[in-house]
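>>> Next come a sequence and a model predicted from it.
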Amino acid sequence: MKAVGAIDHPLDRTDLVAHARASIARGSKSFAAASRLFDRTTRERVWLLYSWCRACDDLADAQDFGGRLGEQDDADVRLATIKDRTALAFAGKPTGDPAFDGFGVVARECGLTRAMAADVIAGFALDAADWRPRSERDLMQYCYHVAGSVGVMMAVVMGIDPGDDETLDRACDLGLAFQLANIARDVEEDDAADRCYLPLEWLVEADIPPGEQMKPHYRRQLTAVVARLVDIAHAHECSARVGAGRLKLRQRWAVLSAAGIYGEIATQVERRGAHAWDHRTVISDLHKAGWIARAALRAVRPPPRACREDAELRLWTRRDLASAP
């Protein structure tokens, strides 16, 4: 299988970075805006890591930059392709795909490990198996594998010691918050693709029959279920802000900007209530600029020592979530 953007000859680092920059600009405008705040070296490495994540996601779902799901019959074959290309990247061998070649570069430069990559790939394996969460723990395990583990890798790319568990936990928190915001925003899109990431137990408690969460007469109950998800997202986002204080100034600014932008996605979904899925929730460029400005002020202030938002909610940790269900 030849992926979108595949090449027939190896590219140098400059070309791989250019490919990765184009990937993030197309695939995540919110993260692209925040990434520009990093110093050049960190920014390039973040782009290279993002490009691998984007390529894996598109391969896993037979998509083009997160568009409409493609044919899912050969999911196991596509998952094997992800594993094979990632293994080649770690071995320093050409993969035929600039996203994976770029990942090999950033892995060597920053000391990313096969175990870190395997945690991320485990999330794609869950989707390939048409897996659905039954409990909150299941939901959070999925979020860990598709986003929390990416947060851990991003922290290492920013120069955090792989043995600094406390800071890596906070980076994981930010990934969890991002993914929960995405799930809240994309309930309707996921339903159209015959997927649901809301825990079955939550739906049962809300008297919503499985698979019927988008029916108009269940919209009020669905709004309450998603508000529960948003509360957990905000608690983990707050925890991540505490950890951001351990980063260098520009890195802290970028991370706090991303946290603000994705937090706004979750907030807007909750604020729109029953109309949250009439059209996709998007953060305007003006609002993004506002969050970047706020983050600049927060970045130069002493970081908070604790979060009030997490007082009544359980914060899930990497140790809770690291093994796939």
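That came through, no problem.

>>> contacts, neighbours, all on C-alpha from now
OK.

>>> List the contacts of the closest residue to Gly260 other than its chain neighbours.
Sequence neighbours aside, Trp291 is the residue nearest to Gly260 in space, at 5.7 Å (criterion: C-alpha to C-alpha, 6 or more residues apart in numbering). For Trp291, the contact set (C-alpha atoms under 8 Å, 6 or more residues apart in numbering) comprises 257, 260-261.

>>> Looking at those residues, spot the one nearest Asp190.
Ile261 (21.6 Å; C-alpha to C-alpha).

>>> distance of the closest one from Ala171?
16 Å (C-alpha to C-alpha, to the nearest Å).

>>> quick one: which of the contacts of Trp291 is most hemmed in?
With neighbours defined as other C-alpha atoms under 10 Å, the most crowded of those is Ser257; it has 29 neighbours.

>>> How far off centre is the helix or strand that that residue is a member of?
According to DSSP states H and E, Ser257 maps onto helix 249-272. Centre-to-centre, helix 249-272 and its host chain are 13 Å apart (C-alpha atoms, centre = their mean, to the nearest Å).

>>> Alongside the first one, take a look at this:
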Amino acid sequence: MDPFEYCQQKAAASGSSFYYSFLFLPAERRRAIMALYAFCREVDDVVDETHDLQVAQSKLDWWRGETAAIYGGTPTHPVCLALAEVRRQFNIPLEQLLEIIDGMQMDLQQTRYLDFKNLQLYCYRVASVVGLLAAEIFGYKDRQTLKYAHDLGLAFQLTNIIRDVGEDARRGRIYLPIEDLQRFNVPAKDIIEARYSDNFRALMEFQIERAERYYDQAMAQLPAVDRKSQRPGLVMAAIYRTLLREIRADGSKVLTYRTALTPVRKLWIATRTGLAG
């Protein structure tokens, strides 16, 4: 199979909101972002689908070597073959791809975060770095756009964390900072046992407000000159903010329910936002 066909199938199969934003890109940029997104899916799947920590560690180590081969060797995986081609046209530094793997590594070593500062490092590696690379692929004229991309990536990851509280807890992970749990008097046991309370709803409202602030901060930092080129990010933001507001409207029932938008609704939001571009 052609490496780019593999990447497209990997992206489409995920059902992610990100896939819909790629539809508005020229072919060469679409191929590049598909390759980057497929890379993220592959290394994320190592952590989510491999239950033996030693096996997961071995797989991540393999991915580090395979990623390095993109820049000075002979990669063998279709995703890395695709990235080896697109990196010649777009600025995709090795260090940033390895930082994404570092973020996945954190999932193998850490299941709780003391405070938001520590959580930010995780979010930076698994999401903001992806946002920065995506901004390079989409194209920009003003470097201020990189601040937008950084904060938008953080907002996306905070949205994911909010959506997946219950699912993550069942996997033994709680990304909500310990200092936040203590502030709202929500014991970790309540989250693990899916126990709702007024305190928990207040905690989630706090998390939602934090995410909304990062969306606002990101949008305020996007220069007008780059608004058209960064349209895929705006599409993603529209879909993700709609999801975040659905979670709030549902009463933050994230311990027992995973709020999701239908593919048709995602496509409608993407089309509306893309045309408004």
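Yes, it's here. Owing to the predicted nature of the structure, the values given are computational and were not obtained by experimental measurement.

>>> The helix or strand containing Leu119 of structure 2 vs structure 1, average distance?
For Leu119 of structure 2, the element it lies in under DSSP H and E is helix 116-123. Superposing on structure 1 and averaging over aligned pairs (mean C-alpha distance after the TM-score superposition for structure 1), helix 116-123 of structure 2 comes out at 1.3 Å.

>>> And the contacts of that helix?
Helix 116-123 of structure 2 is touched from outside by 103, 106, 113, 153-154, 157-158, 175, 177, 179, with contacts defined as C-alpha under 8 Å, 6+ apart.

>>> Structure 1: matching residues for that one?
Per the alignment by TM-score structural alignment, helix 116-123 of structure 2 matches residues 136-143 in structure 1.

>>> same check, this time on stretch 148-168 of structure 2
Mapped onto structure 1 using TM-score structural alignment, stretch 148-168 of structure 2 covers residues 170-190.

>>> again, but for stretch 80-87 of structure 2
Going by TM-score structural alignment: stretch 80-87 of structure 2 matches residues 100-107.

>>> related to what we said a few turns ago, what residue in structure 2 is paired with the residue nearest to Gly260 of structure 1?
Match for Trp291 of structure 1 (TM-score structural alignment): Ile269.

>>> and its match, what helix or strand is that in?
helix 263-276.

>>> once aligned to structure 1, how far is that helix on average?
For helix 263-276 of structure 2, the mean deviation from structure 1 after alignment is 3.2 Å (mean C-alpha distance after the TM-score superposition for structure 1).

>>> chain center to that helix: distance?
Put simply, helix 263-276 of structure 2 sits 19 Å off its chain's centre (C-alpha atoms, centre = their mean).

>>> same question, stretch 196-209 of structure 1
Distance, stretch centre to chain centre, for stretch 196-209 of structure 1: 23 Å (C-alpha atoms, centre = their mean).

>>> how about it: buried residues?
Going by neighbour count (16 or more other C-alpha atoms under 10 Å), the buried part of stretch 196-209 of structure 1 is 196-200, 202-203, 206, 208.

>>> Which of those residues fall in helices?
Those of the buried residues of stretch 196-209 of structure 1 mapping onto helices are 200, 202-203, per DSSP state H.

>>> ok, so of the residues you listed, who is nearest Arg280 of structure 1?
Leu203 (22.1 Å).

>>> Identify the residues contacting the equivalent of the closest one over in structure 2.
Superposed on structure 2 with TM-score structural alignment, Leu203 of structure 1 falls opposite Leu181. Counting by C-alpha under 8 Å, 6+ apart, Leu181 of structure 2 touches 187-188, 203.

>>> swap the cut-off to 7 Å and go again
Contacts for Leu181 of structure 2 (C-alpha atoms under 7 Å, 6 or more residues apart in numbering) come out as Pro187.

>>> Next, work out how far apart Lys93 of structure 1 and Glu109 of structure 1 are.
In terms of C-alpha to C-alpha, Lys93 of structure 1 sits 15 Å off from Glu109 of structure 1.
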